[in-house]
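# Take this sequence and fold it.
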Amino acid sequence: MLVEVTTWYLEMLDPKQLHPVTFSDFNLRIEQAEIPSPEFSRFLYSSVGGNWYWIDRLKWNYERWFAYLNRPELETWVAYISGTPAGYIELESQPGNNVEIVYFGILQQFTGQGLGGHLLSQGVQRAWEIGAQRVWVHTCSLDSVYALPNYQARGFQIYKQEVHTQKLPDKPIGPWLGAYD
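Prediction:
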């Protein structure tokens, strides 16, 4: 199917712009995935993005995943609730002291509970800790209805908006092929 997609680019230029929120589940822990693991990263990507047409990386082979993950400028932080992966945020340090939130999201069963605001707050704080002078992200009209409002509520400002047409499958594939069949 052919759809019109709006993409918003957002940025934060000062740590004081961040409006953090906390998530008060004592079973929550957020930790860095320090060992490059294509299997785990692909699981996170497809589990979070399967409902939002995240399909670009599904074609990647093991070597491409490993090369992408095995870079010092990339950090993946994973939220766990009671030992279960609940979401993740991927940060990439870029030239000019920019840090991009490359991917961010919550697994479906954990959405709408406030975890996304907390994980995003923690990720942005980490971006400032590693030397960012600008933290930026992009989201689009295919993402969760919570995405853009969450970025804006944390203090991100839209600096650019684009509209394009994109060919997509008739429906999102879900966390794995056939998950909802």
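# Could you use CA atoms for every contact and neighbour count after this?
OK.
# which SSE is the closest residue in space to Glu73 that isn't next to it in sequence in?
Distances taken as C-alpha to C-alpha, 6 or more residues apart in numbering place Ser93 nearest to Glu73, at 4.9 Å, with adjacent residues excluded. Element membership for Ser93 (DSSP states H and E) is strand 84-94.
# one more to put side by side:
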Amino acid sequence: MIVPDGYSDVPAGKIAAVVTHLEMFARPPRRDDPPGNWTLRKVDAPALAWYRDLFRRVGEDWLWFSRARMTDTELAAVIHAPDVEVYALVADGRDEGLLELDFREPGQCELVYFGVTAPLIGKGAARFLMNRALEFAWSRDLRRVWVHTCTFDHPSAVAFYHRSGFRPFRRQIEIADDPRLDGTAPRDAARHVPIVE
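Model (predicted):
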């Protein structure tokens, strides 16, 4: 379906975001790590409660909801898949960032989830995390690394991905039930996205 020019109504109870897909076909020049006391640890077979907690703390303000709506069986099938890797950014002994790399498509890596908690935004932790993500991804025999972001995410997300070496290749509109209306997310989450009931 092609969305016509002009305004299109979004039904009450729904949210709509413009999704930008970005990709790279070669490892970009390495960027220096910013100063900071962060480490990254791989989490093999992540516990579902741990994953859900970190996913919420990183993504709630940006209306990350897809994994929150999954059953335990659905979530485990994805994050325990052999070609999916989950990492935690550790700051002051606490997991404060999430990196999920999906290698299930031969020759490709999708940065499925990437983000840090609110206290680390603007401190350089995301740059550290991206440097590791690109190292891990391009250490394999790949032809493409890709990611998507949307207008619910941090306003600097697209620019950050550009600086990291990604280039946009597709734009979509995503419409979904507002997760704040069904209890998937708190009503006060993502205050930059109004609730229309």
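# rewinding a little: what range in structure 2 does the strand holding Ser93 of structure 1 sit on?
Matched against structure 2 by TM-score structural alignment, strand 84-94 of structure 1 falls on residues 94-104.
# any idea how far Gly178 of structure 1 is from the residue nearest to Glu73 of structure 1?
Ser93 of structure 1 is 36 Å from Gly178 of structure 1, where distance means C-alpha to C-alpha, to the nearest Å.
# The most centrally placed residue in structure 1: helix or strand, and which one exactly?
What sits nearest the mean C-alpha location of structure 1, by C-alpha atoms, centre = their mean, is Phe104, with 1.1 Å. If you go by DSSP H and E, Phe104 of structure 1 is part of strand 98-106.
# average offset between that strand and structure 2?
Strand 98-106 of structure 1 differs from its equivalent in structure 2 by a mean of 0.4 Å after superposition (mean C-alpha distance after the TM-score superposition for structure 1).
# Tell me, how many residues neighbour Ala179 of structure 1?
Per other C-alpha atoms under 10 Å, the neighbour tally for Ala179 of structure 1 reads 9.
# An error on my part: the question was meant for Ala68 of structure 2.
Ala68 of structure 2, neighbours per other C-alpha under 10 Å, totals 18.
# Alignment lookup: it to structure 1.
Aligned partner of Ala68 of structure 2 by TM-score structural alignment: Leu58.
# my guess is the residue nearest to Glu73 of structure 1 contacts Glu100, does it?
Yes: between Ser93 of structure 1 and Glu100 there is a contact at 6.6 Å, judged by C-alpha atoms under 8 Å.
# Residue in structure 2 paired with Asn150 of structure 1?
So, by TM-score structural alignment, Asn150 of structure 1 is matched to Phe160.
# Then Gln113 of structure 1?
Match for Gln113 of structure 1 (TM-score structural alignment): Lys123.
# For its match, give me its contacts.
Counting by C-alpha atoms under 8 Å, 6 or more residues apart in numbering, Lys123 of structure 2 touches Gly36.
# Which residue ranges of structure 1 form strands?
For structure 1, strands defined by DSSP state E occupy the ranges 2-12, 28-32, 74-81, 84-94, 98-106, 134-140, 157-167.
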